[in-house]
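# next comes the sequence, and after it the predicted model I'd like to discuss.
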Amino acid sequence: MYSGHVSPGGPPAVRELAELIVNKVSVGGSGWDNNAYVLRCRDTGEELLIDAADEPERILTTCGEGPLVRIVTTHRHRDHWRALAEVVERTEAITVAHADDAPAISVPTAEEVRDGDRVRFGRIELEVIHLVGHTPGSIALLYDDPTGSPHLWTGDSLFPGGVGKTTSPENFASLIGDVERKLFGRLPDETWVYPGHGDDTTLGHERPHLAEWRSRGW
């Protein structure tokens, strides 16, 4: 049974959907504990990696024979792309990031995306959702499962218990506003959330706390 919990150095958690297989692994050790996600199209075997955060060998082992065709970096912070150069060198995967964060990532971005763009691998399509505040170019990725509930990878913009860290009241207002409007205002409670660190959650579990988050300012 997939729970969304993984531990540094531990095995991946595997979620089997009708058309997509999700592999979640914690990389970077206890000091960072970043989540990396390898998504595999059941029909073609093609894979997409969300955040080549660290430990390239463990990421590549999780990918298996692939082929890994795209790597999406959710935002510019280095703890989300420390393994990117090596994984790209070993796989020749296409790099993807939002246009506003791409210049701050040391590995060149081959495909710059913006709000509403689609990222494809095999027969799977993910929608890019731009969430401004944690960084200028932070993105979430939405898989609208044709056979079930939506699935949402949020990077560091949304976690269990709140939105991501911001450095000013203006950035917080931007992030909470985007999260409320583009995520909670659009998607159903059963939407599964895969964050950049820590355990998974659902929009339904977090929705009752939106006013509390806005009131406390973080």
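It's in.
# for the rest of this, base every contact and every neighbour count on C-alpha atoms.
OK.
# how many neighbouring residues does residue 64 have?
Residue 64: 12 surrounding residues under other Cα atoms under 10 Å.
# equivalent analysis for residue 85, please.
By other Cα under 10 Å, neighbour count at residue 85 equals 16.
# tell me which stretches of the chain form helices.
Taking DSSP state H to define them, one finds helices in the chain at 56-63, 84-91, 169-178, 203-206, 210-216.
# rebuild the ones you listed as a markdown table, extending it with distance to residue 132.
Formatted as a markdown table, the helices of the chain follow (distance: least, Cα to Cα, whole Å):
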| stretch | distance to residue 132 |
| --- | --- |
| helix 56-63 | 28 |
| helix 84-91 | 23 |
| helix 169-178 | 5 |
| helix 203-206 | 19 |
| helix 210-216 | 16 |
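# am I right that residue 45 is in contact with residue 123?
No: look at residue 45 against residue 123 with Cα atoms under 8 Å: they stay out of range, at 9.5 Å.
# so for these two, which residue has more residues nearby?
Neighbours were counted for residue 45 and for residue 123 using other Cα under 10 Å; residue 45 has more, 17 against 14.
# ok, now which ones touch the more buried one?
Taking Cα atoms under 8 Å, 6 or more residues apart in numbering, we find residue 45 in contact with 66, 67, 122.
# put this next to the previous one:
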Amino acid sequence: MTYSGDVTPGGAPAVRELSGLTVSKLSVGPMDNNAYLLTCRSTGDQVLIDAANEAPRLLELIGGDGLDAVITTHRHMDHWVALEEVVAKTGARALVHADDAEGLPIPAETLTEGDTVPVGDCALEVIHLRGHTPGSIALLYRDPAGTPHLFTGDSLFPGGVGNTDKDPERFAALIDDVERKLFGRLPDDTWFYPGHGKDSTLGAERPALPQWRARGW
């Protein structure tokens, strides 16, 4: 079945096989959050992006092969409700950007711009995107045999950047970072996976960037 990225709360995960990595996208309730399990196809090592909620479903997705780390994209509670239970039952490391570490329910190792997180033989690059929260991050996987893949948390969605509570300084920081660090660095075929809802590509969203900046959200 062709991967579309369409998932619903309580439904089955959408699974995408890349050359070196398997991406399993699961929607958890009650806020339709996306959680992403990344599995290295050569080693079986696994990393979870956002233990958002419904720990039993996440643990079922993880299965018996273990979990190396849980990366939290930002400190908002709907992205870490299941973090403590998942970490306790798997022994995984908890990772978050240093500027959002105080917002998590458990101590976590801190990340910063340019760090890499291994997923077996693969690696995720940490990209700091200020604005939605002080320590929001995106995670970039450069597929050596295909297009880049980008996990954007709540900083970038199809149709706009993340919520900045109508704060002009926060919005300016976020739109500037998204334009410079994502659209300015990565090609149009970059596929991105947001913290809620459907996926998109940078190319599909790029023409709307001036409109997003002009409307201020």
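Happy to help now that I have it. Quantities reported herein were computed from a predicted structural model and do not represent experimental measurements.
# sorry, back to before: for the contacts of residue 45 of structure 1, could you give me CSV that also reports neighbour count and distance to residue 18 of structure 1?
Formatted as CSV, the contacts of residue 45 of structure 1 follow (neighbours: other Cα atoms under 10 Å; distance: Cα to Cα, whole Å):
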residue, neighbour count, distance to residue 18 of structure 1
66, 18, 18
67, 16, 20
122, 16, 14
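# list the ones among those residues that structure 2 also has?
Among these, the ones still in contact in structure 2 (both residues aligned by TM-score structural alignment, their matches' Cα atoms under 8 Å) are 66, 122.
# between the contacts of residue 45 of structure 1, which is nearest residue 92 of structure 1?
Nearest to residue 92 of structure 1, judged by Cα to Cα, of the contacts of residue 45 of structure 1 is residue 67 at 9.7 Å.
# residues contacting the closest residue to the closest one other than its chain neighbours?
Sequence neighbours aside, residue 46 is the residue nearest to residue 67 of structure 1 in space, at 5.2 Å (criterion: Cα to Cα, 6 or more residues apart in numbering). For residue 46 of structure 1, the contact set (Cα under 8 Å, 6+ apart) comprises 40, 66, 67, 68, 69, 121, 122.
# rerun at 10 Å
By Cα atoms under 10 Å, 6 or more residues apart in numbering, the contact list for residue 46 of structure 1 reads 39-40, 63, 65-70, 120-124.
# what do you get for residue 59 of structure 2?
51, 66, 67, 82, 85, 86, 89, 90.
# of those, just the buried ones, PyMOL syntax please.
Burial among these is assessed by 16 or more other Cα atoms under 10 Å; the matching PyMOL selection reads:
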select buried, resi 51+66+67+82+85+86+90
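# just flag the most distant two among the contacts of residue 59 of structure 2.
Counting by Cα to Cα, the most remote pair of these is 66 and 82, 16.2 Å apart.
# coming back round to it: which neighbours do residue 45 and residue 123 of structure 1 share?
Overlap of the contact sets of residue 45 of structure 1 and residue 123 (by Cα under 10 Å, 6+ apart) consists of residue 20.
# and residue 131 of structure 2, what pairs with it in structure 1?
Aligned by TM-score structural alignment, residue 131 of structure 2 pairs with residue 133 of structure 1.
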